[in-house]
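Peer 1: 3D model of this:
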Amino acid sequence: MSFDRIKEKLSILADAAKYDVSCASSGGKRANTNKGLGNNTGMGICHSYTEDGRCVSLLKILMTNHCIYDCAYCVTRRSNDIKRAAFKIQEVVDLTINFYRRNYIEGLFLSSGIFKNADYTMERLIRVAKKLRLEENFNGYIHLKSIPGTSDELMREAGLYADRLSVNIEIPTISGLKLLAPEKKHEDFIKPMNKVSTEITKYQSERKIIRSTPRYAPAGQSTQMIIGATGESDWDIIRSATYYYKKFNMRRVYYSGYVPVLSDARLPSLGSQVPMLRENRLYQTDWLLRFYGFSVQEIVNSQHQNLDLDIDPKLSWALRNLEHFPIDINTADKRMLARVPGIGMTSVSKIIQARKFRRLNWSHLKAIGIALNRTQYFIVCDSKDFYTKEYSPETLKQKILKNSSTKYKKYFDGQLSLFS
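Peer 2: Just a heads-up that it's a prediction; the model follows:
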């Protein structure tokens, strides 16, 4: 096949893959042995980010944008009049190797529209990974999308060659899925998730006894939800995400704001794109639940079903629970330190370590990197007390926002504030 045709396919199928955000490559470790090609040590032509903030490059494409389903929200849906294309198995292998040799990428993120049926599609994805591992001796990162409804046998094989597997739950609730994707069944998404979770546990247990046992999906599994295509509240979304974390031991749940590219009576109007800030607030909440000791009910509940867009969820919680503050920075336990706006987990560790040697004041906290323009209203330390109990939650909120510099607000509302 001509170079021009391959280039055309790449243009079509890379563009079709851009709506899938669940391609972080953190967590995988595959040593390069026998002078093989590539190396994956926790890193993964899209840019993705590892858990420690490093940027990695992945060849992110669909095997094909042909699909037997007609989901309302999907640009590759059966009824959409778009140019279709499909890669051959060897073409994907060659592209991956050639891009890697040129130092364009560090791994492969491979998804696909569903053609013929789930098993036929998944088998082709597995054959790509298998060829890369066994024929090309490729040790770089591979992320395969699990096709809903795939048999257990194929899911087991997929995890032996891929570093991470993921099946997108797509819509946060079953009712939303029935509305926008009536041809799909919720249980078809759950089945491969359950198999991957079971196999990961099984292989991990066997490796404790037999060290030669191969690794199964060493970077775990993830899923993705489309936000804003249906009317779910943030409470609905977070409860759903929490279920998948607990039930299937997900490594990550990704939140993708609905992008209106198709006109459909069941969807929001084409001009009503979900604000990126809503995605950010969901990721911040996800971080608080996973690493800061918060419960779902503390962040969102029946009385507070949607996250505030103008302030982050930790500050929102603090303003709704001012009776817990101020805390003494020199005596408070780790749990309460982590709940103070402006103090991240790294700073919590620094505070606990530093106060072993002396009582901390504002200068010490500033040197540690604490965001005092927020923190000062929620703590006392070995300095003048800036906290004023007469502030109402709304007054304090406006004061904090007003005192935030333009530069800080950009940081505060950006992805880096996930860690604060």
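Peer 1: only C-alpha atoms for contact and neighbour calcs from this point on.
Peer 2: Noted.
Peer 1: how much space between residue 259 and residue 229?
Peer 2: Counting by Cα to Cα, to the nearest Å, the separation of residue 259 from residue 229 is 8 Å.
Peer 1: Of the two, give the one with the bigger neighbour count.
Peer 2: Neighbour count, other Cα atoms under 10 Å: between residue 259 and residue 229, residue 229 has more, with 25 against 21.
Peer 1: looking at this, the more buried one is in a helix?
Peer 2: No. Using DSSP: H, G, I helix; E, B strand; the rest coil, the secondary structure at residue 229 is coil, not a helix.
Peer 1: Here is the second sequence; please produce its structure so I can put it next to the first one:
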Amino acid sequence: MDIASKLSILADAAKYDASCASSGAPKRQAGAGAVGSTGGTGICHSYTPDGRCVSLLKILLTNFCIYDCAYCVNRVSSNVRRARFSTDEVVNLTLDFYKRNYIEGLFLSSGIIQSSDYTMEQMVEVARSLREDHGFAGYIHLKTIPEGSPELLAAAGRYADRLSINIELPTETSLSTLAPEKSIPQIKRSMGELRWRIEEGKEAKAAAKATRSLSGQARAGGARALRFAPAGQSTQMIVGADAADDRTILQTADQLYGNYHLRRVYYSAFSPIPDASSKLPLQSPPLLREHRLYQADWLLRFYEFRVEEIGGSDGSGMLDLDIDPKMSWALRNPHAFPVDLNTAAKEMLLRVPGLGIRNVKRILAARRFCRLRVQDLARLRASLTKVLPFVVLSDHHPRRALDNTDTLRARLTVVPKQAGLFD
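Peer 2: Presented below is the predicted three-dimensional model:
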């Protein structure tokens, strides 16, 4: 099979993995003749139909797999075309694509062939060759295999900017039913291994920097600490392949953030696959559910919400699809509003629908010098439709807007009729 045919099969097989962002990767010190960058300009980006930005060569090493995960199109019992790259082919493709300015790095995953350790060895060899043989300074993300040995996980982190281990499903019961070869305790053990190595790398880097500073050595002159996955680790959960509700998914994500210091948890809506198991749903969940989970995830990480506070209006554990999670919380807690933007604490400002972190910082800075009015809020380009029912300003009070939250909800969730092309 020629390279083009392999690329067609193995790039298509990788599209189900959502966790391919390159955020958080620091610039590498590229020497003479080095190739690539994690943060330069001139990188061509492409976009998937659901809006994800893809600026990496995102492929599988192979779609052969000895596992039989019911939700995976590449499972051993699946009737799909199979292909496999050699390590040299992946290295050459990455370099060729980068030199043509198509990509800024590599996202490499794989089916399990022969054994977990054998597969990990092949993936680590790709990263090693790019770094050591070709001086590649671009971004590398390796999807590691939880059953791989600690030594191979350590080797992967020396060459990759980010590592990820997919937890796949939020509960052990669901995973044992749909992916019997996988185990959440094993996945978490490997996440723990990565966590302490990442933290050890950060501590060694800080110690080396302090030593250079005390000794007065130039930045380029002192010994550098070995880096280990400087962009951290991430994971992915499939949404809608099992019966888990959104609160269960968010509880699992919150535990992963707290216990393993993950950089990101990605959510991927389940897509029906050919010859699917009867254990799987016949239809995929609405993509809007995936979007709401990302919004709720953001509230957990940056807006000081707790999982218990995030949910839908019906108490079912599912997020509302017609309004975002922050608006949903506000409508369920009208007693917390209106909030005076001129006096309220930062924690409460973060809970006002329509106000993001950046605008909250600007409000806190501006009100030190003047009392805020509606026109000041308009200058922040905040959504006045969302914000004004929940806030007090020098020249605005919502009066009785929150007395009937059902009416307010209906007004805030009206979808305008799409205008024609020439309207």
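Peer 1: Helix, strand, or coil at residue 370 of the first structure?
Peer 2: Assignment for residue 370 of the first structure (three-state DSSP): coil.
Peer 1: Please enumerate the strands of the first structure.
Peer 2: Remark: strands assigned in the first structure by DSSP state E are 29-30, 40-41, 46-49, 55-62, 107-111, 141-145, 164-166, 221-227, 252-257, 327-328, 379-380.
Peer 1: And the counterpart of residue 325 of the first structure in the second structure, how close does it get to residue 75 of the second structure?
Peer 2: Counting by TM-score structural alignment, residue 325 of the first structure lines up with residue 337 in the second structure. Distance of residue 337 of the second structure to residue 75 of the second structure, computed by Cα to Cα: 51 Å.
Peer 1: Check residue 108 of the second structure too.
Peer 2: 18 Å.
Peer 1: Mind telling me what residue 323 of the second structure corresponds to in the first structure?
Peer 2: In the first structure, residue 323 of the second structure lands on residue 311 (TM-score structural alignment).
Peer 1: tally of neighbours for its match?
Peer 2: By other Cα under 10 Å, 16 other residues sit near residue 311 of the first structure.
Peer 1: Just give the closest residue to the counterpart of residue 239 of the first structure in the second structure, not the sequence neighbours.
Peer 2: Aligning on TM-score structural alignment places residue 239 of the first structure opposite residue 251 in the second structure. Closest residue in space to residue 251 of the second structure, ignoring its immediate chain neighbours: residue 307 at 6.3 Å, by Cα to Cα, 6 or more residues apart in numbering.
Peer 1: ranges for the helices of the second structure?
Peer 2: In the second structure, the helices defined using DSSP state H lie at 3-13, 87-99, 116-128, 150-159, 172-178, 184-215, 246-260, 287-302, 325-332, 346-349, 357-366, 374-379, 384-387, 405-412.
Peer 1: hmm, back to that, more crowded one of residue 108 and residue 75 of the second structure?
Peer 2: Higher neighbour count among residue 108 of the second structure and residue 75: residue 108, with 25 against 20, using other Cα under 10 Å.
Peer 1: for stretch 221-235 of the first structure, which positions count as buried?
Peer 2: Neighbour-count burial for stretch 221-235 of the first structure, counted by 16 or more other Cα atoms under 10 Å, picks out 221-230, 232-235.
Peer 1: go on, stretch 301-310 of the second structure?
Peer 2: Of all the residues in stretch 301-310 of the second structure, those buried under the rule 16+ other Cα under 10 Å are 303, 305, 307, 310.
Peer 1: which one among the residues you listed gets closest to residue 351 of the second structure?
Peer 2: Checking these against residue 351 of the second structure by Cα to Cα gives residue 303 as the nearest, at 7.3 Å.
Peer 1: how near is the match of residue 325 of the first structure to residue 51 of the second structure?
Peer 2: Counting by Cα to Cα, the gap from residue 337 of the second structure to residue 51 of the second structure is 34 Å.
Peer 1: again, but for residue 292 of the second structure
Peer 2: Separation of residue 292 of the second structure from residue 51 of the second structure (Cα to Cα): 14 Å.
Peer 1: Also residue 144 of the second structure?
Peer 2: For residue 144 of the second structure, the distance to residue 51 of the second structure - Cα to Cα - is 25 Å.
Peer 1: and stretch 137-149 of the second structure, how far apart are its ends?
Peer 2: Span of stretch 137-149 of the second structure from end to end, Cα to Cα: 26 Å.
Peer 1: what's it aligned against in the first structure?
Peer 2: With TM-score structural alignment as the criterion, stretch 137-149 of the second structure aligns to 139-151.
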